[in-house]
Structures are given as C-alpha cells and as structure tokens.
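turn this into a model:
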Amino acid sequence: MTWLDLPADHPFGISNLPYGVFSTDGSEPRVGTRIGDHVLDLAACAEQAGMESHEVWHRASLNAFLAQGRPAWTAARAWIIDVLTNPARRDCVEPHLIPVADVKMHLPIAVADYVDFYASEHHATNVGRLFRPDTEPLTPNWKHLPIGYHGRSGTVVVSGTDIVRPSGQRKAPTDAAPTFGPSVRLDIEAELGFIVGGATELGSPVSLADSDDHIFGAVLLNDWSSRDLQAWEYVPLGPFLGKSFATTISPWVVTSEALRAARVPLPGQTDPTPLPYLQGEATADGASTAYGLDITYEVEWNGTVVAHPPYAAMYWSPAQMLTHMTVNGATLRDGDLYGSGTISGPEKGQRGSFLELSWGGKEPVTLNDGSTRSFLEDGDTVVLRATAPGADGTTISFGECVGTIRPAR
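Below you'll find the model as predicted:
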C-alpha cells in the first residue's frame, strides 16, 4: 500500500506505474511515472537518492532506458514501488510529485521501426467479406503466420495531436479512372501498440521463449486509415498512403510486468497448428510463452461510446508477433513499435473500426446528438480508452488516446 492518499481502486495505483515523457513550464522533457493523479519525476527523484540510473531518465525519450534490458526494467520497477510504499522514503519523493494537470505529455519513445500486424480473426474476416465478397474472407496464409506490414515511424504522434485529412488517389469499382483528392472514407483502427527494448544483431532471431525479454510494455494505438486510398492501392503490395499519414499512441506505457495479471490463454490455434517456432510452451508458473491479454477497450466518437473491442479475442499473441517479425534475422532496435492490428470481437458492438461498425457505410452509426456517421468528418474527435486486470484484484488503466480530424491541406 502506498503512503500517498490514494484510493485502493485508483486505475493508476501502485499496480500500474506506467512510464511516460513529460515536461513542465520552462523545463526540458524527461521520464516520469504516473501514480494516482501525479507524475513522479524519476530523474530528479533518483538523482536525489544518489542513484546512477537518473541519467537514463534525464532524457526526452525512454530509448536509453529501453536499451538497458529486462533486468534493469525489473530493478527500476522494484525501486519505484519501494519509494512509493516505504514511508521512510517520503521526504525524498514528495518534492518530485507533480499534478498531472500541470504537465505536458510527449511521445514516449523515439520510434525506431514501426510494424503493424493484422492479428484479429474477427477483424480480418469482416474486412475480407467487405473487400473481397466473392472469395474466402481469410487469405490462405492467415492462420499460419501473423501478417504485418512496415509502416512509417516518422508519422507516429502522441495523443492529442490533430490529424490532417489525407489526400491521394482513389478509384471506386464503378469509376473509369482514378481521381485525386481528400479521403472521403477516413477511419480508425483501435489497437494495442507494443514497445521494444534490447536491440539484437542482424541475423539473430528472437525465440518465443525469449520474447518477453524484449517486450517492454504497451500503449493504446490508433492506426488512422483512409479506406478509399487503401482500397485502390493495396493490391499487390499492401497498405501505403492509406495508412502512413498518421498513427496516434497514448503517452503512458503500461509495462509488461504490470500486465502480467492480465495474461490469458489464446483462442485455440489447432486448425491448423502453428509451425514449431510459433508454438507456445509452458512456463514455470503454468502459463504459456504465447499468451493473450484480458484488456477491454472503449471507442468514443464525438462523446458517444460506440464499441468495446475485447483484446482477449485476438488470435495471435504479442510474443508470436515479435518472434515472427525477427524469424528471418531482422533486427530489433530500442524504441521499435509494433501494432496488434484492429481489435474486434464476434459481436457488432465489439468492432474496432468504423469500416466494420458501419459495414462499409451501409449501416451508419447513430451518435448521442442524433447525427449519423459512417466515416470520419472534419472536426470529429475519437477517444480510445482501455483497462486491464492488475495485481491483487486491481484494475489498471492505459489512459486515453485522442485525435481530432482537421481539413485536408
């Protein structure tokens, strides 16, 4: 129990302790952790305590900390818990607690590489039916490997950044030729993003058993998507301009250690059984190296909650995605980010994209103000939220991932 005056059920309690990068008026960005409605300035606190680790937290990103690897991450979490629960540490900590309302949050990492996966069977099936109505919805390889594409790391932005409507080529099936202009079918994709630390050498795959040594934590991720640009360009090489214009992530990184209580078995992967390098193995605590996560999402559109996608329904695990990403010898870099792909469940109210919720625009969504939407209009605001079970029966929060659409330029 922390010595702070904090409700036991606070979603940013001692079971959570996410990392982020913040600044205050007149100060440089640096690393902090959130506890309740405050941010603990880790660099200042660690420096006052005489710890050498303060150097990696006097940075404008988490990358230097990510490079230290799992042993350092575990030790840091243990130290933070100690200073927040040991009353003898109070005088050292209290001066460095800053109200959340008084800080500005920044992108938590300098994004190295960005890969986006396609790990929800329900989403992939829905999109297959919409885009390829005359064929099987899942491609032949879908249940054999986690499908992904390389995105654009330079357009990953922090929550609260406005999103400019993209322009590009689009061509409806009935059009004789493509046209150019602002996207008219602008969409979201509610995802989890996983942040990587512990760089690897070229040619050195990361096994499933070792994947946890590299998965630092998770953020909320909105993979903004232009469906009209995407539909015209994606054959034969997949998403490009329909995705690369912006990806938003939440500012707080919930660590994989905080998410350990949220681990659940994956949906059955028996027909077909994955190849051996993707097969989970039992761990010492009776779990599996290929695990799902019991995370409940909330998608809000202009103040109306329109969906609750369940991450536990995802077919491929975060560990399997990372292992497959490196099986060819591709490197990991500190600050790599990979997205889960859209989180969708079997029910209509569990769909994590507006393409699915409106069924390609044929079933518009009614908002609380009486207006209807199929895709995003200028001025629309989308808020993603998510919670997960934490240790000792607590609930932990990821915070919010927010973006507002601005007109094309």
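
only C-alpha atoms for contact and neighbour calcs from this point on.
Fine.

how many neighbours does residue 270 have?
Counted with other Cα atoms under 10 Å, residues neighbouring residue 270 total 8.

from the contact counts, what lies against the helix or strand harbouring residue 116?
According to DSSP states H and E, residue 116 maps onto strand 114-117. Under the contact criterion of 3 or more Cα pairs under 8 Å, 6 or more residues apart in numbering; DSSP states H and E, strand 114-117 touches strand 148-150, strand 337-339.

and residue 332, helix, strand or coil?
The three-state assignment at residue 332 reads coil, by DSSP: H, G, I helix; E, B strand; the rest coil.

so it versus residue 201, what's the distance?
8 Å (Cα to Cα, to the nearest Å).

let's see this one next to it:
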Amino acid sequence: MTNFYPLPLNETHDPDLKSWVESANGHPDFPIQNLPYGIFSVGREARRVGVAIGDYVLDVSALDGVFAPEVQDAFMQPTLNRFMGLGRACWQDTRLRLSELLRDDFPSPFESSPHLHHQSDVQMHLPFQVGDYTDFYAGIHHATRVGSLFRPDNPLMPNYKHVPIGYHGRSSSIVVSGTPITRPAGQILPDPAQPPIFAPSRRLDYELELGFVVSGGNDLGEPISIEQAREHLFGVVLLNDWSARDIQAWEYQPLGPFLSKNFATSISPWVVTFEALAPFRTAAFVRPPGDPSPLLYLQDERDRMLGGLDIHLTVSLQTQSMTEPQQISQSSATDLYWTPAQLLAHHTCGGCNLRPGDLLGSGTISGAAQQNAGCLLEITMGGKDPLPLASGETRCFLEDGDQVVLQGWCEKEGFARIGFGNCSGQVLPARQIEAAQTVEQ
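All right, here's what the predicted structure looks like:
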C-alpha cells in the first residue's frame, strides 16, 4: 500500500482484512482496521488496558508472552500513560501484532478468545490520567458565528487568524462518557440594571470537540517544532466541553471562562490512534484569499497537505420524553482552522513542557451553515430561535434530564470505515443550594 505523510499506510489498513471476532467484520466503529485503546474493568477486578474489536474488548493485559516486556508492563497499568510514553515505533509494532492476532487466518484464536469481554459487560474508565488540559478555539465557523452575536460588524478578534487561541482548563473535572453532569451554579447577571445573583445556570450548553492526546513530552524551555509535533501525538477522542453560557457571560472578562467551564468535560472512552487515522488525513483548512499566512514556526508543507483530519461528527439529543436520541447537527473536523500539529507547536513555542496524557481540545467544531453548528448557542442564535424537536418540545439550552450524545467516524473509498463510539452525558439537576442570594455591594 502507498506510504504518505504524516504516517505510513501498511497491512493493518488493508480494507479486505477480516477478524475471527465476527462482530468486527463490517462494524461501524471498531473493525480490525481501528483497534483503539481504552481502560476497562470487570466487576471488582483491577483496571487494565483493553482494545475494542467489534462488540468486544480484548484484555491485552492478559496476553502473556505476546508483546515486548515493556509493553506488557504498560498494559497492566490502570491508565494508558505508560504505553503512550513508549513512542511511535513501539505503538506501530504493537498495532501490527494486535492486527495479526485478530485476523481470521490467525492459527490459534482460541488462545485469545477467553480474554474477550462483551462491551456490555465491562465498565469503561478514563483512558489516561490527564495531567494538563488546554482548550483551543480552532473552529472558525463557531468563532465567527458566536462573535457575530456580540460583534456583528467585527465577529473575529484581530488575532484569530494569526495565533491559535487557547486557554488552560481544569483537568480534574474531565470525566469518561456516561458520567452524569450536574448542572453547575455560579454568579449570573439576569438583569444588567440589577446586581448579580448566585444561581444554577439557566443556559447550559454542550460543545462538540475533538481531544488530541499528547503522547510524549519536552523539557521545560525546549519547543516542539511543527515538523516534530506528530511524534508527540498519540490519538484522538471525542470531547464535550460543557458550558454554562450565563455564568460565562458575567465572568469571562478580562481573563476568560472559569466556573462556566470547569465543572465537567466529557471524553469518549476509546482513544483512536493516529496510526488508525492515517488513511483519513487530509489537507489543512484552505484559507480564503486575503487571510494571513501562518508565521514560519506554524508552517510545514507536509502538514499543509495532510495535517487535517477527515472526521465526520454528529450531535444527538434525547429528552426525558423521547425513546431514542434525535440527531440535531452534523459537522466535520475539516473545518478546523488550525491542525493538531499547529496547536501542539504553538503550545510549546514559548517553552511550555508537555507530558504523556496532556489533552488538547480543538474548540467547538461547526460547519458553515447554522444547522451544522456544534452547540446550542449557535443553533438557537443565543436562544432567539428555539430548536424544534420531534417530540414536540423545543430547546434553547439544555434542561434537566437531557442527554447529549456525540459520535464520530471516518470513511473513505478504498478503506474500512472506523469510528470513535459515543461520548454521552445526561444533565442532572443542580445541587440544593441557596441559589437566589445576591452579592453584597
């Protein structure tokens, strides 16, 4: 198969590969061409590394003698951090070995089959320990549409097309898909003519994002060049950066969001590796005429040609009166203004040191049309245009009991479709608090 930057294609990407795990063949998310990593447990057993294959999880920690000792030790850990720190050559060798073990022509599948667990029988956990979390703002259609709500004549700030905008989030409140989300409380300003109040958020929202998982670090003071950035990226997860819009509106000036973001961020349990995504790399966002060229430290011809990701994304919403989720928007990662490599290179250009398990959020991913928006703030234009639902209900923002489901997948002619599974969360009522007290002046 043809090789190309940034990662080579090899026999693990062959669309004709089949697995002795029958549910993997034609699986919309987890065929043998994917092989994403996650952390799982069964009952009260210890957490360990698993690989998704069809409807099952392969307990790779139990495959004695199959992998190199350092890999086997990493697979016994309760997070992926140690494995991610082993480097790309090790990841590629391990992927090839896993592919060989799971192919339908493997001579003794019975040796591995006892270590298969149906996904319905396991509990998934955070796949890696998040040391630091940085949320970027790389979705240009989101930035433009949200900016137009507040600055109709000048929606983008002057720096947006020059520098990847980002801020440091709260890593301790990152949770795995399926974790309930308690409605946050904070200061809000319902009436500009009156003092702020302390109350549960009334404008709770989701944000459709991707999370880029950092694999290896750099010494403090040593930047990572854009040419080297791919060696420091392990994989991708779906990410929902829940947002309390009314709390944010009051608190964000002059330093940006705080309580409006730090209450929860959900990620999907399976990390899809950049090796698996190699067939779905695409050109970076094509800048319109008149847009500035990136500064030199953010330029790389190979990254410009194949630094983007062709990932289809959807958001579905299920209210308490619905029997199943309803898709309310769809978008594509091709609409990110900056590539993952550019985000990582910029993050370290001043000497910031990254470590295995650090997480880079893409920012909300929206399409050019309003119906392709990645959050309710955009879809409803700040609550002015309520979203009609098939149940007869409407939504401006999320209500208690609502469940949000993010999905993502890649498909391309000549290759097997692979996916990310789900990233979901249900909104729970706010804690019982004295929510109506006003702030003393």
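
the helices in structure 2, which residues?
Ranges of helices in structure 2, per DSSP state H, are 69-75, 81-84, 88-102, 140-150, 245-251, 301-306, 340-348, 376-379.

which among those helices is found nearest to residue 32 of structure 2?
Closest of those to residue 32 of structure 2 is helix 88-102, at 6.6 Å (criterion: Cα to Cα).

against structure 1, where does that closest one fall?
Under TM-score structural alignment, helix 88-102 of structure 2 corresponds to residues 70-84 of structure 1.

again, but for stretch 365-384 of structure 2
The aligned range for stretch 365-384 of structure 2 is 343-362, by TM-score structural alignment.

show me what residue 397 of structure 1 aligns to in structure 2.
Alignment note (TM-score structural alignment): residue 397 of structure 1 maps to residue 419 of structure 2.

and that match, how far is that from residue 78 of structure 2?
Distance of residue 419 of structure 2 to residue 78 of structure 2, given as Cα to Cα: 24 Å.

just give me the neighbour total for residue 321 of structure 1.
27.

cool, the one 4 residues further on as well?
When neighbours are counted by other Cα under 10 Å, residue 325 of structure 1 registers 21.

what's the match for it in structure 2?
Correspondence of residue 325 of structure 1 to structure 2, assessed by TM-score structural alignment: residue 347.

ok now stretch 17-25 of structure 2, how far from the chain's centre?
Centroid displacement of stretch 17-25 of structure 2 relative to its chain, using Cα atoms, centre = their mean, to the nearest Å, is 26 Å.

end to end, how far does it reach?
One end of stretch 17-25 of structure 2 to the other measures 9 Å (Cα to Cα).

again with stretch 356-366 of structure 1
14 Å.

same check, this time on stretch 253-270 of structure 2
Stretch 253-270 of structure 2: ends 36 Å apart by Cα to Cα.

which part of structure 1 matches it?
Here stretch 253-270 of structure 2 aligns to structure 1 at residues 235-252, judged by TM-score structural alignment.

list the buried residues for the matching stretch?
Using 16 or more other Cα atoms under 10 Å as the test for burial, stretch 235-252 of structure 1 gives 239-252.

would you state the strands of the stretch 1-150 of structure 2 in chain order?
Using DSSP state E, counting those that start in this stretch, the strands found in the stretch 1-150 of structure 2 span residues 37-41, 48-53, 56-59, 116-118, 123-125, 133-136.

and the ones you listed: which comes nearest residue 30 of structure 2?
Among the strands of the stretch 1-150 of structure 2, strand 48-53 sits nearest to residue 30 of structure 2 (Cα to Cα), with 5.3 Å.

what stretch of structure 1 does that closest one fall on?
Mapping strand 48-53 of structure 2 onto structure 1 (TM-score structural alignment) gives residues 30-35.

which parts of stretch 394-409 of structure 1 are buried?
Within stretch 394-409 of structure 1, judged by 16+ other Cα under 10 Å, the buried ones are 394-406.

who are the contact partners of the closest residue to residue 40 of structure 1 other than its chain neighbours?
In this structure, residue 40 of structure 1 finds its nearest non-sequential neighbour in residue 97, 4.6 Å apart by Cα to Cα, 6 or more residues apart in numbering. Contact analysis of residue 97 of structure 1 by Cα atoms under 8 Å, 6 or more residues apart in numbering lists 38, 39, 40, 41.

return the distance of the equivalent of residue 97 of structure 1 over in structure 2 relative to residue 199 of structure 2.
Under the alignment (TM-score structural alignment), residue 97 of structure 1 pairs with residue 116 of structure 2. Applying Cα to Cα, the value for residue 116 of structure 2 to residue 199 of structure 2 is 47 Å.

please apply the same query to residue 306 of structure 2.
Distance from residue 306 of structure 2 to residue 199 of structure 2, counting by Cα to Cα: 47 Å.

you'd agree residue 179 of structure 2 is up against residue 428?
No - using Cα atoms under 8 Å, residue 179 of structure 2 is not in contact with residue 428, being 10.4 Å away.

which of the residues in stretch 287-300 of structure 2 are buried?
Within stretch 287-300 of structure 2, the residues scored as buried using 16+ other Cα under 10 Å are 298, 299, 300.

and if you look at stretch 148-162 of structure 1?
By 16+ other Cα under 10 Å, the buried positions in stretch 148-162 of structure 1 come out as 148, 151, 152, 153, 156, 157, 158, 159, 160, 161, 162.

what's the last one aligned with over in structure 2?
Per TM-score structural alignment, the equivalent position to residue 162 of structure 1 in structure 2 is residue 180.

quick one: its match and residue 375 of structure 2, what's the gap?
The spacing between residue 180 of structure 2 and residue 375 of structure 2, counted by Cα to Cα, is 19 Å.

chain center to the match of stretch 253-270 of structure 2, what's the gap?
Distance of stretch 235-252 of structure 1 from its chain centroid, counting by Cα atoms, centre = their mean, is 13 Å.

that'll do, ta.
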